[in-house]
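Participant: missing the sequence, but the structure's below:
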């Protein structure tokens, strides 16, 4: 008889607790997930590589309280992250055993290490094996693209600086030429304990992980990591949305390598990823005729002008290769990769592609040797889809181009305007309006491209309207905005005759493959029209540029008008700052730096010269043209050395400020000094001057004398590393999650006799508040001698060559303004002037602030302020200092040489975009300056990809830029000042949000729910930023902000209601939510105390419509449909 259990629970079988519960929870790191489909912990990865029994041992290690454990190893297993491209399969056992046997045999033969037994490798030996295998897999003589192989090389080479490479014990045939921090980390505890936990065959799993995956070790707090193994993440391409996540079974079977996987992803580029490079239409110089006058039309290098014989059918076929490169197997934007050694941009410039076409024709002739022997001269066959109607249309386009009078259309749509005498000094008044430029471009497109290109009947008219609308949008976009090819194609109907196969009936049903082919042909045609016709059209007729005060707004000047504006400014530049270049300076064999170029930026009065030193010039290398390094890139080691000397403090920089934020600690210290002396509350005297032509007036010889004193070590060491962060959100549930990785490639100079400690540098960077970043160490540090740096600096300062037209000039006075070292050299130079001329300011009761060339003195002694003003206005000839009277300011009555200095009557004294309270030294925004601000000029709208998520990200970024400690510190400012600052921050963010939404097309504007969520998250972020700012080394007093979350939310809701209330019908859902928020008891309690902030300051910004926003979109009916 079967025995019964006494009770249901007494003898119940205890279910064994799952050991995998904790190990299957995957870590989340949004930045790493942008590059690796799978991101797991080290424990999870190794467990997936082990048999079931040893897997359970690894998963249980450190989680059983009764068993012995290595706490460092437990932390390593659970905090180190592994990024892999797929479930990497272990190589066939026979091949792995052969490699290991060969490795151990070579070590034994070389006698560089004790004999090794396969299957019993220790961790250092596994690392050495991985490095040896990586070099063995590399076919060429190049170093493998892997962090473990950094500072190793396969062959001996001449090393002029420092000792030569050394033999590496344990790695046959490999030499060392520098430190190996990552290798040392992997060879020391707790990594040395990993093989013992894994057991037999550990070398296979660990070596495979080291070679194929990315290893990331945590450093500091806030989810920061350092990559210690794998292909450097900076060399990887970010994954597309389709490729994120685990790899498919077919990919695993194919054994795709990471590089092959990325190439497969790029085989067909999405239309949303193809964005027009509008910057190519900027800063074009006029084409001149024999008499030196500006002439109009497409440039002579344009394909329409190079193939001008409209009767030659072969030229029509040749031009079709430019329009439809994909159909002929040429390089194109839809499927081809871009060699970034040839161009620095996302896509190539296809103006001239004769070499590529010649190679294609040569390859075709080699495949048909029989036809070549016979002497066949017939035209090569066109692709089937381009025969017939397509060929006829291209021939018509060529003929219409020859008949189009570009100059007559320009005079009709963009005539020269007579400017009143009182406005003649403002060069911006000479620019054409956006409506005029748009009308001209649309008229040219209508006359050159026949209407049959877009179809017949209503479909053709619809396509024409879409095309002209996109041309109008293209012209009106701001400087950093663009369109994608998807924006042009999405509304186009694909039933034009030339898109159809010749053998297909008109009423035949459209197949999926035929639709894809039609879309491909239309995409190529539209890309050619905008990239290779519209942009050259604008360049040939207009000089497109930003202005000095409106950085995002573009101005279109007729080329002849621009030539008239530039000639006086350029002549003045040649006389005052430049001199014709002598042959000695032009010797390219002895010069390290190239030639820079100058362009002029219009101002309200006159022109401002800008020297471009970031431009990468093309040079010949191994028989082909590649991009060289820019001048600023060559000066990066010099910049790092100057920064290192600045940090050492051997040469005082005086009152120099290196950012606007540096004002805050300086004023903290000054006010604390006044308080300690019992002088706080005394009348403060403010005096401000602006040095005229700061960079252009510095004496070069005196600057070089100072530079030789600053750079005084015989040798320096230059180290490099990179840092990545994610611009979007890090929470997967947040709009804009993982939007875009941002990389910075940093250099650090140090003494030659001390090695660079990468981890200490990263820890110092993290203490400044860095979060969720990834750091990657660079190659071996390079040594730079003082002699070489001084020579390079001397060439840059005293022999700066500038090309204007076809002539070279040397800058005889001043320093290049566009250089990365100009601001730092200027700070050193004026600090020397302070010691020599302005020493009277340093009396313990005054303070001098200087941001580049803006000087400000604050003193309780009026005589000090007056002496400062008299000294500066008298000029300091030895330092090239001259001050303009009309830009000087003071808060007291003062006359210099019979001229009154402009006096500020307001309580707040403006300085560098901020305002300082003349009674309490409280800091606010310069509201008077912002009253004149056009919000439209500060907004860059993303029209192409994920507009809703981009709006969310940009809204939060707009807030982050405004949340400065100097404005929010209640330990320095009064609470009322902080509340008013916070209110104006919210007002500006609301203004930008309103205009951003308004600028988007109706179908791309974010819905009400997304806008509400973005504003709600913005308020939460503001509360976090107010409270959790970390103290830095510059702070004199601890940072504190006593503003509550309820107060911040009330101010935010009030500011958004004030802005969005102007369009109540369009934003009903948002306004209703804001009113509900203000109606809550917590916020109602704040209304009485916060109302004075809103009443006193109000909303000082204004919404300004963009230029010509009210102009019509399309041309007149007679213009639009008068097609031939």
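Facilitator: Sure, I can see it. The shown structure was predicted, so the numbers you read here are calculated from the model rather than taken from an experiment.
Participant: please count neighbours and contacts with C-alpha atoms only from this point.
Facilitator: OK.
Participant: could you report the neighbour count for the nearest residue to residue 48 once chain neighbours are set aside?
Facilitator: Excluding its sequence neighbours, the residue lying closest to residue 48 (C-alpha to C-alpha, 6 or more residues apart in numbering) is residue 55, at 7.4 Å. Neighbour count for residue 55, taken as other C-alpha atoms under 10 Å: 20.
Participant: got the residue ranges for the strands in the stretch 851-1000 of the chain?
Facilitator: 854-859, 889-890, 895-896, 899-900, 908-911, 914-917, 923-925 (DSSP state E, counting those that start in this stretch).
Participant: ok so, going back, I'd say the residue nearest to residue 48 and residue 47 touch.
Facilitator: Yes: using C-alpha atoms under 8 Å, residue 55 is in contact with residue 47, at 4.9 Å.
Participant: also this one, for the comparison:
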């Protein structure tokens, strides 16, 4: 087992200090790290050589495991332990209290961060649960639950007796102490909390980038006749006076620059149209829009007044008109000069809007391109099972028109038509300015992609807008202040056009959503077609799932603890999936009839979720084959392969059955669910919620040295609560490596009865708001809830325990991810029995299987119909069985990623860029994280999988990830070093993925106490890198017009000496991997 620390060369240190230790997380904040034994020995010369009764193995281990960390050399030299080793205080608690008084005095003052030792527990804890200092029984010790409680242990008492009270106090005051928690993770005991240092460190780095970001052209100083003195750099690192204030001013200015100003594109999703009093759909802009407000009450031929024009200009250019003055007081004489030339433009916009027929334009644009092919998957039709079932349940004929989405080209044409009909801004060349590519980019962007004002204003020249010139002649030199003002006006105009005109127009004309098949793709349906399609589905929901609430109960439902939820529908190939939005803030009407926003329903259910998670971990044996993540599929499959090998010598023929519960969430019986919850939570009467922070290591340079900080919480039954946080930190560290844990010393309690009451209200009183009507869900549990996945898993776990317990025998395995069952067995009769039992359903649980999603690896006639069989290979055998994003080899139980899912739709629909800023410099981080999504232990273990399968997995991972690269750089102008940038980033990400995957596999093997753990990752680095380069070059070769230079660099890399002879060895794997994914659309 490797040592948890590496030796690193120390910086300027005292002669008596040993070399500093290196830790992947702590060293990012503390350059000087020593063991407690070495540090004390460097300050007290005879500490190690002193013969003492306490020199036991346990105490020696304690001294070598505790770390002392320092942020700088001054802090290190400031801690001088006292040679006076007298023990003054009779008890350890009094010594701790005296040390804390010194810490409090040192931490007092404006701007100083409080020491971790001074953090106290919340006052709502029960005092009788806290240990009492026996020397002062009348004074409750509130700090024992915090980090200070760790110093009451016997090891710290022995240490105090050896170094004395003065040195003990200085040790707590001047050092940041860390104790081991397992897996090379450490718990902070003293010093400034690490999560505060994280904030300080990131602020310092950001300020440094701000102050040092002024770029200079190469050779500019030599060509300048009169050289200007270079100003001194003022950064927080140099700590010059006023540098932080200037940095704050600079940051405030950065918030207003175009690249930091994003259009709120998310506002146009899931919009409802406006209907007039006659029930007719209102086309164009909503009635509340300023253009419609100025039109209201006026005839079409009536010219707009100057006040109307000024009102429109004030809405477009908020900085141009003084907000403190009344617009009606302006006259043509006292108007600002810049406004005089813009009155005519505003009047022209209002007149054009009054004469515009939005309904006719939309009808013309959509009919003109009616034959255009849709970019989305084929829509469902009236012959689908959903339509047939719906028609049968409602006993009525449904409309023959299928729900067909409008293409992005149709929507773009409509937007351009409206723009050209309403806005005419002539340039110096006599041509009108048009949104062009900007509007197309805005419409085709994916759901969570951001659109900045900077990207929308590209390819526009400020001087081309004639209306900005005023009395100045074209081509006349403009002062810098005037040019800055013109730029601000153009940006205000673009911002208004997209956010205040196009978004309301699109929202009122189309229903914008994502679908179950297109994922991140933005899909547009006309509001008329959408309402016609969803109306019968809402009627079906009212008949089967919902019941309307009486008007007298509406106010009580709105004032409920979880409020009223809004529902929306997501299109599926066979209908719609209802999703309840429980993440929106609850609007609670108060006595003054004003609406005030409070927490969302999911936030209120946060403590319940933590309690259920705690019981899930504590009672995992009662949950059967439940999986709580796709990464949990590997251990049971590994165990099954080991059992079958011991039982048969070799793997026998295996039978696979996959089935799914139909309408799993909506068919759950509510009373049955509440009984199950009462049974799950009956073991404890109260839980303690503890909050803590976790800091993860910066990782490889592929992540550009950025560490990650997480704030987490955990529910612990009161009977399992320990006196100190250190015992809980060991449980937290079980699933981590090289992390730092900080106790935030925040606790609060929640009772089991409170959780059950909240769950009962959530399940039985879930209220939907559909339009202006209110409904209560009478069956099932809400989808979209924070606890819905856990509730569904627990519900079907009880079903499994009651009806499928016979599947738990040697040679068989039953897995279930929420409601998706997978049964693997070597017994054909058991496989048939499983199919028969599942086909009959479970009426007492309201569960019926979905025949369409049932899949078998063998032919079997259930009596009613022939169950579908998985596809076979060229030899006629079932090779790969799909389940939860994986492909399982039926003959060897090898695991592969399910790449077949990406062959049915374009690869660009599988991801979305959250930001368009700094695409080049962010590519390294983005590409590395995309590779991590399929860098599982299950795909890399060379003991469970064959070496050929692992090589295939590596190739497919890099091939599928590289297919996203052309879409990542779409619309980005190529720079001089573009090819070198992409090539270097890909190689760096490849190296990081190799080391991260190997570390993940070895960590998993160590936790299982397996011998010969290196055999579980026998793939060499050269083989891994060559597979990755080959996959990347195969993919980018198809995009040679943009990435030819990158392909040349990749192919040149493969010819290096280190890869000599490997190309022939891996040729078969590469060819097989490329044949598997080459049909993917990218």
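Facilitator: Ah, there it is. For clarity, every value in this text was computed on a predicted model and none was experimentally measured.
Participant: could I get the TM-score for this pair?
Facilitator: After superposition, the two chains reach a TM-score (TM-score structural alignment, normalised by the length of structure 2) of 0.78; 965 aligned residues with a C-alpha RMSD of 4.8 Å.
Participant: would the residue nearest to residue 48 of structure 1 count as being in a strand?
Facilitator: No: per DSSP: H, G, I helix; E, B strand; the rest coil, residue 55 of structure 1 lies outside any strand segment and is helix.
Participant: which residues belonging to stretch 257-264 of structure 1 are considered buried?
Facilitator: Buried residues in stretch 257-264 of structure 1, counted by 16 or more other C-alpha atoms under 10 Å: 258, 261-262.
Participant: turn the strands of the stretch 851-1000 of structure 1 into JSON lines, columns for mean neighbour count and distance to residue 730 of structure 1.
Facilitator: As requested, the strands of the stretch 851-1000 of structure 1 are exported to JSON lines (neighbours: other C-alpha atoms under 10 Å; distance: least, C-alpha to C-alpha, whole Å):
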{"stretch": "strand 854-859", "mean neighbour count": "22", "distance to residue 730 of structure 1": "40"}
{"stretch": "strand 889-890", "mean neighbour count": "22", "distance to residue 730 of structure 1": "46"}
{"stretch": "strand 895-896", "mean neighbour count": "12", "distance to residue 730 of structure 1": "58"}
{"stretch": "strand 899-900", "mean neighbour count": "11", "distance to residue 730 of structure 1": "56"}
{"stretch": "strand 908-911", "mean neighbour count": "22", "distance to residue 730 of structure 1": "37"}
{"stretch": "strand 914-917", "mean neighbour count": "19", "distance to residue 730 of structure 1": "32"}
{"stretch": "strand 923-925", "mean neighbour count": "24", "distance to residue 730 of structure 1": "31"}
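Participant: just put those in TSV and tack on distance to residue 765 of structure 1.
Facilitator: As requested, these are exported to TSV (distance: least, C-alpha to C-alpha, whole Å):
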stretch	distance to residue 765 of structure 1
strand 854-859	29
strand 889-890	38
strand 895-896	48
strand 899-900	48
strand 908-911	29
strand 914-917	27
strand 923-925	27
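Participant: of all those, which lies closest to residue 79 of structure 1?
Facilitator: Proximity to residue 79 of structure 1 (C-alpha to C-alpha) singles out strand 923-925 among the strands of the stretch 851-1000 of structure 1, at 43.4 Å.
Participant: residues in structure 2 aligned with the closest one?
Facilitator: With TM-score structural alignment applied, strand 923-925 of structure 1 matches the range 895-897 in structure 2.
Participant: and residue 713 of structure 1, helix, strand or coil?
Facilitator: Per three-state DSSP, residue 713 of structure 1 ends up coil.
Participant: and the residue nearest to it when sequence neighbours are not counted, how far from residue 73 of structure 1?
Facilitator: Spatial nearest neighbour of residue 713 of structure 1, excluding adjacent residues (C-alpha to C-alpha, 6+ apart): residue 786 at 6.5 Å. Using C-alpha to C-alpha, to the nearest Å, we find residue 786 of structure 1 at a distance of 46 Å from residue 73 of structure 1.
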